[in-house]
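Colleague: I would like to see how this sequence folds:
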Amino acid sequence: MQLNQPAQALFASAAAGHTLLQATHVPQLNDLLTQALAAGAPADRQLQINGQPHHAYVALAGTAGEHGAVLLMHDLTELERLGRARRDFVANISHELRTPITSIRLIADTMRHMPDLDSQRQHSLLGKIVSETEALGQLSGELLDLAQIESGRMLPKYELVAVHDLLAIVQQRLHAQASGKTLRIQIEASPALRVRTDPLLLERTLVNLLHNAVKFTPAGGSITLLARVEEPQLVLGVIDSGSGIAPLELLRIFERFYRGDPARSKGGTGLGLAIAKHAVELLGGKIWAESSGIPGAGAAFYIKLPLT
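Modeller: Model (predicted):
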């Protein structure tokens, strides 16, 4: 019997002078081999080895009148993880789609069966339909962005960008929402600061972060958009005076569909930060969040990008 190097590492054993059972200490493998040899046909089975799922396959082999078998082992850990991720993704998508679709259907039924609704009530119901369709549009757009980034179809288009000007564009994009809550958005960045990056991809990422900051900062609060150089990198920040993020949630906020307790009551798809993370990594940088977890102490999201 012979074991290749991966098999020796898996079973922490060399094959010399040992039977399969002695080398592997896995009775199910020995049973599988016996089954294949007795039946004269290949056999396979899934089993646990060292606590990890594996697929074992026995193929019969023989030359010059000698008979033997080849045992192939495939580690299924990653496949199972991907399978769970796919199932979770489908379940989350189904939930996110079901909510606005159900709401639209109920409103449509109400309007159909109550044709004499007064104009104010009709206007209110139509407003809810618009809101729900916007939520569906946001979800489909974010799913498309995520798919393009993860598939590698979205490639950065680099150019020299004036950072202060970019932050001003981001600030203006959320001006109406911020004004509605009397929030103050200030920029701390040198007008001379330049970085070579994809301006559209970075703008969308910063708008995403600022949108969250506006959403979670109470009326009358403040938000800072900052940029500074920490050679050889550019640091960008979106810092708010909002509700903050619990320490345990800091570990998960960049996961797809994850929404902490405050976020659940504020709506959203739970995809924004996952997209931001992928976008920043696509630009060769990294993103992280900081918060003391104390209510009202706010949160800060930082991005580090190479300057050139």
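Colleague: only C-alpha atoms for contact and neighbour calcs from this point on.
Modeller: Fine.
Colleague: Next up, the contacts around V195.
Modeller: Neighbour list for V195: L160, V161, A162, V163, L234, P306, L307, T308 [criterion: Cα atoms under 8 Å, 6 or more residues apart in numbering].
Colleague: this one as well, want them side by side:
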Amino acid sequence: MKSAATLKFRILVSHVLAVLFSLAAAAFLVDSSLVPGPVMRAHFVAVLFLSVLFALAVGWVTGMLVSRQFGEIVAGSKKFAAGDFSYRIPVGSSGELKKLSETLNFMAGEIGGKIREAELRRLELEAAFRDMSEAILIADGAGIITRINPGARRLMGVKGFDPEGMRLSAMPGGAELSSAAIKALSSGKPVSFELEPASAQGTVLSVNASPIIENGTVGGCVLVARDITGPRKLEEMRRDFVANVSHELKTPLTAIKGCAETLLGGALEDREHGPGFARSIYEQAGRLDNLVNDLLKISYAESGRDAAERTSVDLKALAADAAAGLTAMMAKKKVSFLNLVPAGCAVSADRDKLSQVLINLLDNAVKYNREGGEVKISSSVESGFVKISVEDTGPGIAPEHLARIFERFYRVDKARSRELGGTGLGLSIVKHLVELHGGLTGVESVEGRGSAFWFTLPVPK
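Modeller: Sure thing, here's the model as predicted:
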């Protein structure tokens, strides 16, 4: 308000000087006898005195009004300088100060809007930086970390300390990322590559380092690391799947082609050996048919379009039906079957899909059992789920194979599996169908004593 008081003082001094000038002029006129007669002089002096008082009063009021408006402008400007752009300067009635107040208010509104917009953009970028799954960190020209998001903290194992202000090369697992930053800083160009960090074996990262260029010079870089382990594993699985399917198709096709060529070469007329070649073609065609059917089943199960039409299913009766279809195979190997599922035991499941699961497990239990062995199925209720177990007395499975036993085309004994007509997809189909019901699958095995494959299904509500 000091400036307003100063302005008011200046205005008042100006009026006083004007009045003094008028008085001096009036005195000159009186002394020079330009105003005739003493009475006229007295009247002139009185009018002049009143005029001086009026001029002083008008000057005082004008100074007060102008200084107040100017003071409000100064106070408003200080609020704008402090960042309060929501404040508005009271606008005077007229004059240049009114225009100045309106201009300053308009400017404050525009600046406030721009600042709000910039703050919104900042919050959006901050949220993206914080919540992105990719690891993002920013380093200056000397390789010092200035910003790091939670994804990068997790990737680099940051616990118990603040990495901002540290050298990138000093971070856990930061040596590889530091090399990317150095390349980007030195070349001034983006750098991209893939790496497996020593601190996370088996993890594959896609790393991108982009330089930050300001006024033609590189002042830092932004590092973005994305975990592509999943996509890489899927790609590897796809290649393995194509290779396995090709191999599984080629084996029976080669046998069919060989038998067909033999028959065309004259064996067709050979009553002793001809039927054997025809039988082999029929068996290999059946093997191809089984493989294609299993591929269609697992493809549909993995597509996400498959759905379980749940009903209450009598487990003991369904197990008996599944075993009945394997009577000839069990008789051939002299394998006995025990249905130990309690009477009245029911599960919430799709009857057809559960039947497929039981058939696949019982078929494997008989197929890989020893001659004269035993297969039994049992169940128990655990925490709202029914655990169904299919046990055999076969050779068992070595521990190193158990973790991968439900993978597609995985076989413990490849030669024996193909000899017995297996496609390598049965257990994978079992796993997908059980998971479709919200259940789990597993296996327990002791070499030389047999295996027990189990799965869980919910109890009917």
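Colleague: still on that earlier bit, put the buried members of the contacts of V195 of the first structure into a PyMOL selection.
Modeller: Buried subset of these, written as a PyMOL selection, criterion 16 or more other Cα atoms under 10 Å:
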select buried, resi 162+163+234+306+307
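Colleague: Helices - which of the contacts of V195 of the first structure land there?
Modeller: V163 (DSSP state H).
Colleague: Just flag the most distant two among the contacts of V195 of the first structure.
Modeller: Pairwise distances across the contacts of V195 of the first structure peak at 14.5 Å for A162 and P306 (criterion: Cα to Cα).
Colleague: show me where the stretch 301-450 of the second structure has strands.
Modeller: Along the stretch 301-450 of the second structure, counting by DSSP state E, counting those that start in this stretch, strands occupy 311-314, 336-339, 346-349, 374-382, 385-392, 441-446, 450-458.
Colleague: Now that we have the ones you listed, can you turn them into JSON lines and tack on distance to V16 of the second structure?
Modeller: Converted to JSON lines, those look like this (distance: least, Cα to Cα, whole Å):
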{"stretch": "strand 311-314", "distance to V16 of the second structure": "106"}
{"stretch": "strand 336-339", "distance to V16 of the second structure": "121"}
{"stretch": "strand 346-349", "distance to V16 of the second structure": "104"}
{"stretch": "strand 374-382", "distance to V16 of the second structure": "104"}
{"stretch": "strand 385-392", "distance to V16 of the second structure": "103"}
{"stretch": "strand 441-446", "distance to V16 of the second structure": "104"}
{"stretch": "strand 450-458", "distance to V16 of the second structure": "102"}
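Colleague: Out of the ones you listed, the one nearest V218 of the second structure is which?
Modeller: Across the strands of the stretch 301-450 of the second structure, V218 of the second structure has its closest neighbour in strand 441-446 (55.7 Å, Cα to Cα).
Colleague: Just list what that closest one packs against, helices and strands only.
Modeller: helix 399-402, helix 426-436, strand 450-458 (3 or more Cα pairs under 8 Å, 6 or more residues apart in numbering; DSSP states H and E).
Colleague: okay, these in TSV with distance to K353 of the second structure next?
Modeller: Output for those, formatted as TSV (distance: least, Cα to Cα, whole Å):
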stretch	distance to K353 of the second structure
helix 399-402	24
helix 426-436	7
strand 450-458	12
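Colleague: how about these, which one is nearest L125 of the second structure?
Modeller: helix 426-436 (39.3 Å).
Colleague: So which bit of the first structure is the longest helix that the second structure contains matched to?
Modeller: Taking DSSP H as the criterion, the second structure has its longest helix at helix 38-81. Following TM-score structural alignment, helix 38-81 of the second structure has no partner segment in the first structure.
Colleague: Alignment lookup: A43 of the first structure to the second structure.
Modeller: Using TM-score structural alignment, A43 of the first structure lines up with V191 in the second structure.
Colleague: Thank you, goodbye.
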